[in-house]
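[1] let me see the structure of the following:
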Amino acid sequence: MGVSGSGKTTVAQLLAKDLGWVFAEADEFHPRANIAKMENGHPLTDDDRWPWLGAIRDWASERSDAGEDAVVTCSALKRSYRDLLRGSRARVRFVHLDGPPELLAQRIGGRTGHFMPSSLLGSQLDTLEPLGTDEDGVVVSVDQSPQDCARAAARALGL
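    Have a look, this model is predicted:
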C-alpha cells in the first residue's frame, strides 16, 4: 500500500517472485471510468473506489480458496479501504511503502505510460491514513533500492 510513486508495483513484483506467489496489479481492477477520471486529473471519490476495492477483495478470496498465496498492489490509503480488503477470506497483511513527498513526486514525474498524473499526489497524501498499531502490517521506507524494500518487507512480515 501507499501513494502513487512509492514503488508498489516494483516492490510487489519482487516480493511475489522471491516468495513464489501469485501477483496482481490493482490498477487492472479499475473500471475504465476510474482510469479516465484520473487521466483527466480528477481524484477518485470513495464511491469510485468501493467497487474497485471489492473486486480486489474478491480476487484475494478466490486465490485463498484455490490455496494460493498472493501479493497485490493497492494504494489502500484509508483505514476504511483496508477494512474492506480485510473482508477477504484470505489473511490480508499490508506493507506500507512510505517516503518523502519530494521523492514520490520525482518518481511520478520520471515515469511514462501511467495514467496517474503527479498533480494528484497531494490529494493522495491528504487522504493517506497510516497503518494503525492494531492493523496487520508493516511500514517500509522507500529510500532504499526496490530489492532492499522487498527484503525488508519479507523480513518484517516473517516470510
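[2] going by C-alpha atoms from here, please, whenever you check contacts or count neighbours.
    Noted.
[3] where exactly do the helices run in the chain?
    Secondary structure of the chain by DSSP state H: the helices cover 8-19, 32-39, 46-65, 79-85, 101-110, 121-127, 146-156.
[4] elements contacting the longest one?
    Right, the one you point to is helix 46-65. With contacts taken as 3 or more CA pairs under 8 Å, 6 or more residues apart in numbering; DSSP states H and E, helix 46-65 sits against helix 79-85.
[5] buried stuff in stretch 101-108?
    Going by neighbour count (16 or more other CA atoms under 10 Å), the buried part of stretch 101-108 is 104-105, 108.
[6] go on, stretch 43-51?
    Burial within stretch 43-51, assessed by neighbour count using 16+ other CA under 10 Å, is assigned to 43, 49.
[7] what's the answer for stretch 50-63, then?
    By 16+ other CA under 10 Å, the buried positions in stretch 50-63 come out as 52-61.
[8] ok, so what distance separates Met159 from Ala150?
    That one is not Met; residue 159 is Leu. Applying CA to CA, to the nearest Å, the value for Leu159 to Ala150 is 11 Å.
[9] who's more crowded, the two?
    Set Leu159 next to Ala150 and count neighbours by other CA atoms under 10 Å: Ala150 wins out with 24 against 9.
[10] distance of the more buried one from Ser6?
    Separation of Ala150 from Ser6 (CA to CA) stands at 12 Å.
[11] got it, and Ala16?
    To Ser6, Ala16 is 17 Å away according to CA to CA.
[12] equivalent analysis for Pro51, please.
    23 Å.
[13] how about Phe94?
    Separation of Phe94 from Ser6 (CA to CA): 14 Å.
[14] okay, the two: which has more neighbours?
    Using other CA under 10 Å as the criterion, Phe94 and Ser6 rank with Ser6 on top: 26 against 22.
[15] here is a second sequence; please produce its structure as well for comparison:
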Amino acid sequence: MGVSGSGKSTVGELLAERLDVAYAEADSFHPPANIRKMAAGTPLDDEDRRPWLDAIARWLSERSGQGGVVSCSALRRRYRDRLRDSGAPLFFLHLDGSEELIAGRLKDRKGHFMPRSLLRSQFATLEPLEPDEHGAAVPIGGTPAEVTERALAVLAP
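    Below is the predicted model of the structure:
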C-alpha cells in the first residue's frame, strides 16, 4: 500500500517473484471511468473506489491459501477493512516516503494515468496503518531491491 509513486508496482513485482507467488497490479482492476477521472486530475471518491476494491477483494479471496501480492494504494483504513473482508489472510506493507521524495520520482515517471498533481490529495487521504492492523511500514529510500529486502525482512516470521 502507499501513495502513487511510492514503488508499489515495482516492489510488488519483485516481492512476488522472490516469494514465488502470483502478482496483481491494482490499477488493472479500475473501471475505465476511474482511469479517465484520475487522468483528468480528479481524485476518486469512495463511490468510485467501491467496485475497484470489490474486484481486488475477489482476487484476494481466489488466492486465499495460495499466497499473492497485490499493489494497491489502500490509503484509508476503511479500504483496507474492505480488502480484509475478502477472508484472505492479509499483511499490509506500507511503502512509506516523504512527499518530496515521491514527487521527485513522479516527475520522471512516464506513461502512467495518475498525474503528479494528485499526489498532495493522496497524502491528505493517507491513513497510516494502525497498531491493530496486520502490517508494517517500509521506508522507500534506496533502490527497489533494497526496499524489497526490507519488505522481506518484515515478512519473515
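[16] how about JSON lines for the helices of structure 1, with distance to Val138 of structure 1 added?
    Formatted as JSON lines, the helices of structure 1 follow (distance: least, CA to CA, whole Å):
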{"stretch": "helix 8-19", "distance to Val138 of structure 1": "14"}
{"stretch": "helix 32-39", "distance to Val138 of structure 1": "28"}
{"stretch": "helix 46-65", "distance to Val138 of structure 1": "19"}
{"stretch": "helix 79-85", "distance to Val138 of structure 1": "13"}
{"stretch": "helix 101-110", "distance to Val138 of structure 1": "19"}
{"stretch": "helix 121-127", "distance to Val138 of structure 1": "18"}
{"stretch": "helix 146-156", "distance to Val138 of structure 1": "7"}
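[17] out of the ones you listed, which is closest to Asp136 of structure 1?
    Nearest of these to Asp136 of structure 1, taken as CA to CA: helix 79-85 at 10.1 Å.
[18] pull out the buried positions in that closest one.
    Residues of helix 79-85 of structure 1 classed as buried by neighbour count (16+ other CA under 10 Å): 81-82, 85.
[19] what about it, how far off from structure 2?
    Helix 79-85 of structure 1 differs from its equivalent in structure 2 by a mean of 0.3 Å after superposition (mean CA distance after the TM-score superposition for structure 1).
[20] packing partners of that helix?
    Counting by 3+ CA pairs under 8 Å, 6+ apart, helix 79-85 of structure 1 packs on helix 46-65.
[21] sorry, back to before: which one of the buried residues of stretch 101-108 of structure 1 is nearest His42 of structure 1?
    Ile108 (16.0 Å).
[22] show me what that closest one lines up with in structure 2.
    Using TM-score structural alignment, the partner of Ile108 of structure 1 in structure 2 is Leu106.
[23] didn't its match look like it was pressed against Gly7?
    No: judged on CA atoms under 8 Å, Leu106 of structure 2 makes no contact with Gly7 at a distance of 10.2 Å.
[24] in structure 1, which residue is most central in space?
    Among the residues of structure 1, the one closest to the centroid is Cys74, at 2.5 Å (CA atoms, centre = their mean).
[25] returning to what we had before: list the contacts of the match of Ile108 of structure 1.
    By CA atoms under 8 Å, 6 or more residues apart in numbering, the residues touching Leu106 of structure 2 are 5, 116.
[26] how near is it to Thr10 of structure 2?
    For Leu106 of structure 2, the distance to Thr10 of structure 2 - CA to CA - is 13 Å.
[27] ok, Asp85 of structure 2 next?
    Taking CA to CA, one finds Asp85 of structure 2 at 26 Å from Thr10 of structure 2.
[28] what do you get for Pro31 of structure 2?
    Between Pro31 of structure 2 and Thr10 of structure 2 the computed distance is 22 Å (CA to CA).
[29] same check on Gly97 of structure 2?
    Distance of Gly97 of structure 2 to Thr10 of structure 2, given as CA to CA: 15 Å.
[30] same question for Asp81 of structure 2.
    Asp81 of structure 2 is 24 Å from Thr10 of structure 2, where distance means CA to CA.
[31] do the same with Arg77 of structure 2
    Using CA to CA, Arg77 of structure 2 is found at 23 Å from Thr10 of structure 2.
[32] now do His112 of structure 2
    From His112 of structure 2 across to Thr10 of structure 2, the span is 13 Å (CA to CA).
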